[in-house]
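Novice: sequence-free structure coming up:
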């Protein structure tokens, strides 16, 4: 099989120029201000709405009306706004006013000074009136001013302060239309300031923040022309070397986010500063995109990708092939007749799994290779009954083989003996109120079945020459994948309403060739993440098996069943309301043990 990260599907594309949304000169803004009977929409009501519609610096229309709140206006509110009960007595209700305002604001960007207040009241009123709140975009001039007006220029960011700073044509006086007009002037001044920083489109304005450096913002042109399609994107430096590989259901939108406030990772800002181009690779399915990402990261090891850069660093448990086998942890697999299980995600979890086996089975724990000749004296483990002392001749090769077979069966797919012994051990410790020690055994058991269960689920898929499966695509048709020896060999999405079988046959004929793994060979950690992705997809609801060359099954008495039973019980330890287990604390962590 070729080591290059390619599939028989997907392709890089050169998109057409596509600006980052409408320019600010083309955007219609509706600047709104409300007067209310109080500060909370849950206990107060609207008394006045004022709004101004503008585009390109030109006023297009106004909206103003008093509103009868059908409630008493507090005296201090009347003093502040000048609106009294008598003034609103004959005014329309919010149910009569709100539909007209929503029509006035339709298709525009809603602007307010402290938008959370005004939009909160409008949304609450719409809900009470049984009206659907539109999917309107909102711009808060307070938030924008905080980014653009420093404290040495203005003591605060209140509307009156900003209106005075920018010499607004209208003085805000707590009447809705006057305040809305003052906000229009503030908005135009702020737009002028962001324009000096290279912000010229609506999307850039809505995501503007002073935390984004000018250098980072200047790189936003890298998103121009990228497709709004699912797939993989690759940031590259001036020499064309990959800096970072990622996936998204919308490549253009995701790449754009690297130049806005939504991207806060320091290393990503550093990466963007070095990037000179972005290569998109459109993929038909999310699974294909995920696999391509893994392969590209493994092939190029981009400096700013932290995940999957070194997939060969997994830890494996090895049961050696010798007269008196023992367990060891290794980084590489060899064709040496030994039994391997893994990879484990960390050395710590692998060590816990080995300790679980030693808790259940009297396997020797010494590290040297034993000859058939007895030598020396028994160790402390033998005196404790945790080793049969084959080193002294007290245990024959045949007797020891029966012990080693229990471990080998556990690693290969029959965990009953080992798991049963560990449960008995936990029960004995719990019966003696030794909950801390029982909790340690339980945690070791979980590490063992978690790692062994994963290995036992992946091994049958790696051994399967070819498997074709399908599930319904969101837009109609079928997502079809071809898997060979645990690797994604190809994928296709069939047209809606079309017979999928010709597409299935074409996929099988053109799918990537994947050679049969040797006894170790491709079973290494390099392809494990990919096989896990494929298996996770195959196990999702709605997936149907179309073709199968060979057999695909998991052991009936494997570790996965015990893992599925034990994991929720351990996870429940983090639930403060869970008290079905005795809880003891050791070194700051809770241990739970069933009894």
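Specialist: Done, it's in. These numbers were taken from a predicted model, which means no experiment stands behind them. Residues are numbered from 1 along each chain as shown.
Novice: from here on, contacts and neighbour counts on C-alpha atoms
Specialist: Will do.
Novice: Next secondary structure element downstream of the helix or strand hosting residue 111?
Specialist: Applying DSSP states H and E as the criterion places residue 111 in strand 109-112. The C-terminal neighbour of strand 109-112 among helices and strands, as given by DSSP H and E, is helix 115-128.
Novice: buried residues in that next one?
Specialist: 115, 118-119, 121-126 (16 or more other Cα atoms under 10 Å).
Novice: by contact count, what packs against the helix or strand following that helix?
Specialist: For helix 115-128, the succeeding helix or strand toward the C-terminus, using DSSP H and E, is strand 138-140. Here strand 138-140 touches strand 109-112, helix 115-128, going by 3 or more Cα pairs under 8 Å, 6 or more residues apart in numbering; DSSP states H and E.
Novice: chain center to the longest one: distance?
Specialist: Distance, stretch centre to chain centre, for helix 115-128: 31 Å (Cα atoms, centre = their mean, to the nearest Å).
Novice: now do the first one
Specialist: Per Cα atoms, centre = their mean, the displacement of strand 109-112 from the mean C-alpha position of its chain is 31 Å.
Novice: What lies in contact with the helix or strand harbouring residue 317?
Specialist: Element membership for residue 317 (DSSP H and E) is strand 315-319. Residues outside strand 315-319 that contact it (Cα atoms under 8 Å, 6 or more residues apart in numbering): 325-333, 338-347, 350, 354, 408.
Novice: what angle sits between the top helix by length along the chain and strand 315-319?
Specialist: As assigned by DSSP state H, the longest helix anywhere in the chain is helix 435-463. Per axes from the mean of the first three to the mean of the last three Cα atoms, to 10 degrees, the angle that helix 435-463 makes with strand 315-319 is 90 degrees.
Novice: packing partners for helix 435-463?
Specialist: Counting contacts by 3+ Cα pairs under 8 Å, 6+ apart, helix 435-463 is packed against strand 339-344, helix 347-360, helix 397-412, helix 416-431, helix 528-538, helix 559-571, strand 583-586, strand 589-592.
Novice: Name the nearest residue to residue 583, sequence neighbours excluded.
Specialist: residue 592 (5.3 Å; Cα to Cα, 6 or more residues apart in numbering).
Novice: Please compare the first structure with the one that follows:
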């Protein structure tokens, strides 16, 4: 009879019920651990489903907190003035977390700041095991249960605590999310910390079984289409190396639940080889927009964008529309949804006193057509053309200012909203200030985007080339912001006949109305990114290619720096990676 041998703890694994978890969250002045500082730490210690203790403190970052961050979190310079510095807070937190497994939502962000603080104050880097609830959620939840992995979305499913961008509150919500996900993982046979780590990395049986689908895919740039047994597209993607990318769907690196579900349904992968990576990116967008594969999230409904229109009538107004017309009206967009367009409209109304009613006002107001002015006239926010108090010429001054702000200079709108936010913040009316912040962001971002798009969509034809490592050249023909042709010129070939042939066989593009007359905004943005990449050379440009001197791009940088990594909508550290 053989002697029985008892396994070691390492071999058996540590039961999750015996693990001490310290679930923590940080609030910071920005997204970069090297450039920004911690303003608040919140942590909850749990074991076996029981709360053992909590840790929470504000932290003096040593630098002013940006106004946009104060609006978001409610943490102001006054609040942290008497708070301890991170140098004195850090030892207490490390002691609180000693011997525990750290948990955070998008842990890379919070652990990155923690490591940076340890390095700056002479502490060894934390060597705790780390569990990321974003990774767990991707592995365990389907898109029907949770459309995304934001903390706010998961908290609505699993917690009675609503995340509010304060560290301790968010940590408490994350505790509930963690417990719910661990319970779900138990049904997959995950009962130890070691099994949990392996579970998030292991491919599913379906992924292993269908690896053969990648065998016939070429190692070339292009688009790949996962199809079901009827030949309907399930998912469309692109890559500079189709074989390598498709193979990754059948490995442990692919952890997205809905994509693993898609792999289980797919019966084939159809490759579409393209001449260049840019052509592949554009073809992917067009295929997603036309086929609308159910497992793609982004770019499926390009036709659903909306626009803010400065109507063409005697007394124009701002209207949210879905259709562009060649009617002489001014347009701002595209917006992803009606709410964003309405926020931008509110921002413009704050700076320019256009009428906000929807009535048709004739060129001459008579006793029969005269209407009573609304409350905005009494507040000085409208000149009451409906009562005949403002002539078309007087009102036209405001119309010109609105069109200037929409198309060329966002500065007046930015200044008006910024001043109002400052007043509201001083009065501690943070919710109202946050609403203004979102209106301003919607306006500035779309204004900068439209100006950038128009710089290319106004050009009848542009030809550009970029060198390839082996001496060849990628050449693209772009017409009104639409990719019309793509090719790779062989090494040593004469460029003139090659470019002439590529141009002659390029797609004929007839421009339509509005700022994006021939292609979707995403396609034009892909082309712009390529044109701005290192090494690209312009071969031919019909007309000029420029941006407004006082354009919104400079203001967008300020908006993005204030939001980056910390907002509700732009709080990307809690959302996970973008995907199609």
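Specialist: Received, thanks. All values reported here derive from a predicted model rather than from experimental measurement.
Novice: What range does the strand holding residue 111 of the first structure cover in the second structure?
Specialist: Against the second structure, there is no aligned range for strand 109-112 of the first structure (TM-score structural alignment).
Novice: For that strand, which outside residues touch it?
Specialist: With Cα under 8 Å, 6+ apart as the test, strand 109-112 of the first structure has contacts from 27-33, 118-119, 136-141, 180, 183.
Novice: can you do 7 Å?
Specialist: For strand 109-112 of the first structure, contacts defined as Cα atoms under 7 Å, 6 or more residues apart in numbering pick out 28-33, 118, 136-141.
Novice: Taking the residues you listed, tell me the two that lie furthest apart.
Specialist: The two members of the contacts of strand 109-112 of the first structure with the most space between them (Cα to Cα) are 28 and 118, at 18.6 Å.
Novice: circling back to that earlier point, would you mind finding the most buried of the helices and strands packed on helix 435-463 of the first structure?
Specialist: Most buried of these, by mean neighbour count (mean count of other Cα atoms under 10 Å): strand 339-344, with a mean of 25.
Novice: What helices and strands are in contact with that one?
Specialist: Counting contacts by 3 or more Cα pairs under 7 Å, 6 or more residues apart in numbering; DSSP states H and E, strand 339-344 of the first structure is packed against strand 315-319, helix 435-463.
Novice: Out of the ones you listed, which is closest to residue 225 of the first structure?
Specialist: Within these, the stretch nearest residue 225 of the first structure is helix 435-463; the backing value is 39.5 Å (Cα to Cα).
Novice: thinking again about what came up before, wait, isn't the residue nearest to residue 583 of the first structure in contact with residue 585?
Specialist: No. Applying Cα atoms under 7 Å, one finds residue 592 of the first structure not in contact with residue 585, separated by 9.0 Å.
Novice: Identify the contacts common to the two.
Specialist: In terms of Cα under 7 Å, 6+ apart, residue 592 of the first structure and residue 585 are not both contacted by any residue.
Novice: The helices and strands packed on strand 138-140 of the first structure: which one's closest to residue 281 of the first structure?
Specialist: Among these, strand 109-112 sits nearest to residue 281 of the first structure (Cα to Cα), with 33.1 Å.
Novice: Which position in the first structure pairs with residue 133 of the second structure?
Specialist: Aligned partner of residue 133 of the second structure by TM-score structural alignment: none.
Novice: Also residue 215 of the second structure?
Specialist: Using TM-score structural alignment, residue 215 of the second structure pairs with residue 224 in the first structure.
Novice: Measure how buried its match is and give me the count.
Specialist: Residue 224 of the first structure has 17 neighbours, counted by other Cα atoms under 10 Å.
Novice: Now for residue 471 of the second structure, how many residues are close by?
Specialist: Residue 471 of the second structure has 10 neighbours, counted by other Cα under 10 Å.
Novice: hey, where'd the helices end up in the stretch 151-300 of the second structure?
Specialist: 151-158, 167-186, 193-201, 205-209, 242-248, 257-265, 277-291 (DSSP state H, counting those that start in this stretch).
Novice: Now distance to residue 39 of the second structure too, for these, in a markdown table please.
Specialist: Listed next are the helices of the stretch 151-300 of the second structure as a markdown table, based on distance: least, Cα to Cα, whole Å:
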| stretch | distance to residue 39 of the second structure |
| --- | --- |
| helix 151-158 | 20 |
| helix 167-186 | 9 |
| helix 193-201 | 31 |
| helix 205-209 | 43 |
| helix 242-248 | 39 |
| helix 257-265 | 34 |
| helix 277-291 | 40 |
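Novice: Among the ones you listed, which comes closest to residue 374 of the second structure?
Specialist: Closest among the helices of the stretch 151-300 of the second structure, using Cα to Cα: helix 151-158, at 38.9 Å.
Novice: quick check: that closest one aligns to which part of the first structure?
Specialist: So helix 151-158 of the second structure is aligned with nothing, judged by TM-score structural alignment.
Novice: Repeat that for stretch 262-275 of the second structure.
Specialist: Using TM-score structural alignment, stretch 262-275 of the second structure pairs with 271-284 in the first structure.
Novice: Just give me how far that stretch sits from the chain centre.
Specialist: Relative to its parent chain, stretch 271-284 of the first structure has a centroid offset of 20 Å by Cα atoms, centre = their mean.
Novice: swap in stretch 275-286 of the second structure?
Specialist: Taking Cα atoms, centre = their mean, one finds stretch 275-286 of the second structure lying 21 Å from the centre of the chain it belongs to.
Novice: again, but for stretch 187-198 of the first structure
Specialist: For stretch 187-198 of the first structure, the distance to the chain centre is 35 Å (Cα atoms, centre = their mean).
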